[in-house]
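Peer 1: no sequence for this one, just the structure:
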């Protein structure tokens, strides 16, 4: 679910340029039931829940044909650890927070070429001791995409983000393909959506594969005589996705399936790492968003 760093920026920008719906605001919830930790001698298990809310404000400069998208997002991760050898209690709950501001610029360079640039200042922390400099991260992206023909566009670029649990510079490839009622949207190596829609576009159903990760500062938590100061986690979600347009611009999204490679790494001030690699398990996400449609013939990307 931590999908709004790189991916949401690209999908939103793509929506603006392709004449599709734009998610202007929404809320999201995900549940990952407890599963066993691999190799645990104490019967350790992990479970977590996620909640997020966001708003995106596109501003269109008609003369330059540039689109500026200001985005704000709050994300909360709630973890529960059972029977862990590093805690004295049999059940430990923790809460982590992420606040993101994003500025994305979409600039058409020609009828076929479009450039997308984005910067995402991020605060990611447990907030137990107020803000410190370690709570701040900068994420960014640069993408160019090319329209091969109607319904088929490709792109490529670079992203600097925490998608794989640490800050890395990541090459990205974007593919958007549409033929009749079939759509394929991919931002590789992190996301792939393949779905069919009804002719009136009220219902979409298909498959989603998504890599999710984050990097969170912890304010010197003492665990088993170790000073923990960072948490990184990653996972891969695979399963069906359904979007249903309820009424007007209100859209409900349901996704579920199997989550694999559920890995949590706690880093200590001494530069050691305590890792927990969980078994695969089910997940369920639900979201509500406001996504007004756009006029395809407007030429300016104006929202109806």
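Peer 2: Perfect, thanks for sending it. Small disclaimer: the values here were computed from a predicted structure and weren't measured. Residues are numbered from 1 along each chain as shown.
Peer 1: only C-alpha atoms from now on, for both contacts and neighbour counts.
Peer 2: OK.
Peer 1: show me where the stretch 1-150 of the chain has its helices.
Peer 2: 7-18 (DSSP state H, counting those that start in this stretch).
Peer 1: ok, structure two:
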């Protein structure tokens, strides 16, 4: 079993529609996201594990609202489906996640916040605290994270590609 290996290939696509209200103080974003993950197994004794591919389909509604010059509210609601479609869909194939966070803008390059997440994505309903951090160097690097929900690192090689 020490030579057992699992390889994962993933392809994803998403489409988002942001809507701006209240002179930019409120942004509502609707997003649809699809990801297919293919697994291949090598070196497992006997038969390979039974999961070969998983399809994820999620809808995400995001609300960002400026409460003051320094503080903002972030709310995210994500119902979704994750299944290999090998068997009949059951309640275990559906998941739901809600995130709320209050975020303080310390400078144009740094914001920090705190909040909570309620998620069924790990099989059981779990409430957890979250930390929201957004850092950038003012040019081409950006780190946007809501731990433990997501973390994104962005690099833009030229300003022509940004926005």
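Peer 2: Received it, and whenever you're ready, just let me know what you need. Note that this is a predicted model, so its numbers are computed, not measured.
Peer 1: what's the local residue count around residue 256 of structure 1?
Peer 2: Look at residue 256 of structure 1: counted by other CA atoms under 10 Å, it has 21 neighbours.
Peer 1: any idea how far residue 96 of structure 2 is from residue 81 of structure 2?
Peer 2: 9 Å (CA to CA, to the nearest Å).
Peer 1: one more: residue 13 of structure 2?
Peer 2: Separation of residue 13 of structure 2 from residue 96 of structure 2 (CA to CA) stands at 20 Å.
Peer 1: more neighbours: which of those two?
Peer 2: Between residue 13 of structure 2 and residue 96, counting by other CA under 10 Å, residue 96 is the more crowded of the two (16 against 10).
Peer 1: the stretch 101-250 of structure 1: strands as residue ranges?
Peer 2: 113-125, 136-149, 152-161, 168-179, 182-188, 191-197, 203-223, 226-247, 250-268 (DSSP state E, counting those that start in this stretch).
Peer 1: okay, those in JSON lines with distance to residue 87 of structure 1 next?
Peer 2: Output for the strands of the stretch 101-250 of structure 1, formatted as JSON lines (distance: least, CA to CA, whole Å):
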{"stretch": "strand 113-125", "distance to residue 87 of structure 1": "20"}
{"stretch": "strand 136-149", "distance to residue 87 of structure 1": "28"}
{"stretch": "strand 152-161", "distance to residue 87 of structure 1": "31"}
{"stretch": "strand 168-179", "distance to residue 87 of structure 1": "31"}
{"stretch": "strand 182-188", "distance to residue 87 of structure 1": "38"}
{"stretch": "strand 191-197", "distance to residue 87 of structure 1": "35"}
{"stretch": "strand 203-223", "distance to residue 87 of structure 1": "7"}
{"stretch": "strand 226-247", "distance to residue 87 of structure 1": "11"}
{"stretch": "strand 250-268", "distance to residue 87 of structure 1": "13"}
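Peer 1: quick one, which of those is nearest to residue 25 of structure 1?
Peer 2: strand 250-268 (9.8 Å; CA to CA).
Peer 1: neighbours of the equivalent of residue 84 of structure 2 over in structure 1, how many?
Peer 2: Counting by TM-score structural alignment, residue 84 of structure 2 lines up with residue 126 in structure 1. For residue 126 of structure 1, the count of nearby residues is 22 (other CA under 10 Å).
Peer 1: out of everything not next to it in sequence, what's closest to residue 126 of structure 1?
Peer 2: Nearest residue to residue 126 of structure 1 in three dimensions, chain neighbours excluded: residue 96, at 4.4 Å (CA to CA, 6 or more residues apart in numbering).
Peer 1: aligned counterpart of that neighbour in structure 2, please.
Peer 2: Looking across to structure 2 (by TM-score structural alignment), residue 96 of structure 1 lines up with residue 54.
Peer 1: now do residue 117 of structure 1
Peer 2: For residue 117 of structure 1, the aligned residue in structure 2 is residue 75 (criterion: TM-score structural alignment).
Peer 1: count of residues packed around the closest residue to its match other than its chain neighbours?
Peer 2: Spatially, and ignoring its direct neighbours in sequence, residue 75 of structure 2 is nearest to residue 100 (4.5 Å; CA to CA, 6+ apart). Residue 100 of structure 2 has 20 neighbours, counted by other CA under 10 Å.
Peer 1: repeat that for residue 93 of structure 1.
Peer 2: 11.
Peer 1: got the contact list for it?
Peer 2: 78-81 (CA atoms under 8 Å, 6 or more residues apart in numbering).
Peer 1: before we move on, what about residue 123 of structure 2?
Peer 2: Contacts of residue 123 of structure 2 by CA under 8 Å, 6+ apart are residue 92.
Peer 1: how about residue 170 of structure 1?
Peer 2: 158-161.
Peer 1: how close does the equivalent of it over in structure 2 sit to residue 80 of structure 2?
Peer 2: Taking TM-score structural alignment, residue 170 of structure 1 has residue 128 as its aligned residue in structure 2. With distances taken as CA to CA, residue 128 of structure 2 is found 19 Å from residue 80 of structure 2.
Peer 1: next: residue 63 of structure 2.
Peer 2: Where residue 80 of structure 2 is concerned, residue 63 of structure 2 sits at a distance of 18 Å (CA to CA).
Peer 1: equivalent analysis for residue 157 of structure 2, please.
Peer 2: Taking CA to CA as the measure, residue 157 of structure 2 falls 33 Å from residue 80 of structure 2.
Peer 1: same question, residue 87 of structure 2
Peer 2: 17 Å.
Peer 1: looking at these two, which is more packed in?
Peer 2: Relative neighbour count places residue 80 above the other of residue 87 of structure 2 and residue 80, with 19 against 7, counting by other CA under 10 Å.
Peer 1: what residues are up against that one?
Peer 2: Contacts here follow CA under 8 Å, 6+ apart; on that basis residue 80 of structure 2 touches 56-59, 94-96.
Peer 1: again, only this time at 7 Å
Peer 2: Counting by CA atoms under 7 Å, 6 or more residues apart in numbering, residue 80 of structure 2 touches 57-59, 94-96.
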